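Chemist: Got a predicted structure plus its sequence, pasted below:
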Amino acid sequence: MSRPVAFAPTEVVRFVLARLDDEEAVIRRSARSLRGQDDSRVADLEHRRADCLARRQVTGAVQQLLVLRDLPREKPVREHATRILLSLASPYADHKAYRAEWNAQYATAS
């Protein structure tokens, strides 16, 4: 990864967390509408909820890697943490708040 990041990784963190908030809201609404219904659909919602939680935890862990990493030898940690964030954001590339430079940066980092 030789290209510098042209954006603040915290922007990507906020974007990913907002998308997870959106997904969790949909899951909650769906769960309310499924009360007392098909167990397989409820199990699917539980799986989706667990997936959102896992992605939220990964985002938090990556965010911690970005904090106080100012030494030159820590640059690879910041770069890899940013790649992880871009990977977490990439499924939402069609969202109106997704920034084109994130996609370009993600493509060059892969």
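Modeler: Received it, and whenever you're ready, just let me know what you need. On a predicted model such as this, the values are computed, not experimentally measured, just so you know.
Chemist: contacts, neighbours, all on C-alpha from now
Modeler: Will do.
Chemist: buried ones in the lengthiest helix in the chain?
Modeler: Longest helix of the chain, by residue count under DSSP state H: helix 39-66. Going by neighbour count (16 or more other C-alpha atoms under 10 Å), the buried part of helix 39-66 is Val42, Leu45, Arg49, Cys52, Arg56, Thr59, Val62, Gln63, Leu65, Leu66.
Chemist: Against that first model, consider the following:
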Amino acid sequence: MSPPTDAEVESYAPYTALTELLGTHPKVKILAVLLSEGRDINISQIAEQAGMSRSTVYDHIEDLQALEVVEQTRKISGSPLYQINKDSDVAEQLHKLEWTLIDSVASE
């Protein structure tokens, strides 16, 4: 992977173990961001960390909710907040996969 540009330095998702394995599709980047967060965050925060526009996040967040991997937790001033669905077996497996990948890279 090439070094990040100045615009990409602010984002987190394009440089994770998960995106390295599965690619940089917007859904993968959204999941990478939410897996890295220990709290619920809004669309603007997801977009910034994922290095994509808010409209792209909106284009994909409902699909991830329909798969029950992501959940809307609450609204603050009308703005929805999202997090990984901690009750989802799929989300749990993604989390384990990411840590396995990180451990694999660390041991090399």
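Modeler: Nice, thanks for sending it over. The structure presented is a predicted model; accordingly, all values stated were derived computationally and were not measured.
Chemist: Could I get the TM-score for this pair?
Modeler: The TM-score (TM-score structural alignment, normalised by the length of the second structure) is 0.28; 45 aligned residues with a C-alpha RMSD of 4.2 Å.
Chemist: quick one on the thing from earlier: let me know the closest of the buried residues of helix 39-66 of the first structure to Glu23 of the first structure.
Modeler: Nearest to Glu23 of the first structure, judged by C-alpha to C-alpha, of the buried residues of helix 39-66 of the first structure is Cys52 at 7.5 Å.
Chemist: For the longest helix of the first structure, name the packing helices and strands.
Modeler: helix 9-33, helix 75-89 (3 or more C-alpha pairs under 8 Å, 6 or more residues apart in numbering; DSSP states H and E).
Chemist: now the shortest one and helix 9-33, what's the angle there?
Modeler: Which is helix 75-89 of the first structure. Helix 75-89 of the first structure runs at 30 degrees relative to helix 9-33, counting by axes from the mean of the first three to the mean of the last three C-alpha atoms, to 10 degrees.
Chemist: what's the next helix or strand after helix 75-89 of the first structure packed up against?
Modeler: Next along the chain after helix 75-89 of the first structure, taking DSSP states H and E as the criterion, comes helix 100-109. When contacts are defined as 3+ C-alpha pairs under 8 Å, 6+ apart, helix 100-109 of the first structure sits against helix 75-89.
Chemist: Check the offset of the lengthiest helix in the second structure from the chain's centre.
Modeler: The longest helix of the second structure (DSSP H) is helix 89-107. Computed by C-alpha atoms, centre = their mean, to the nearest Å, the separation of helix 89-107 of the second structure from the middle of its chain amounts to 14 Å.
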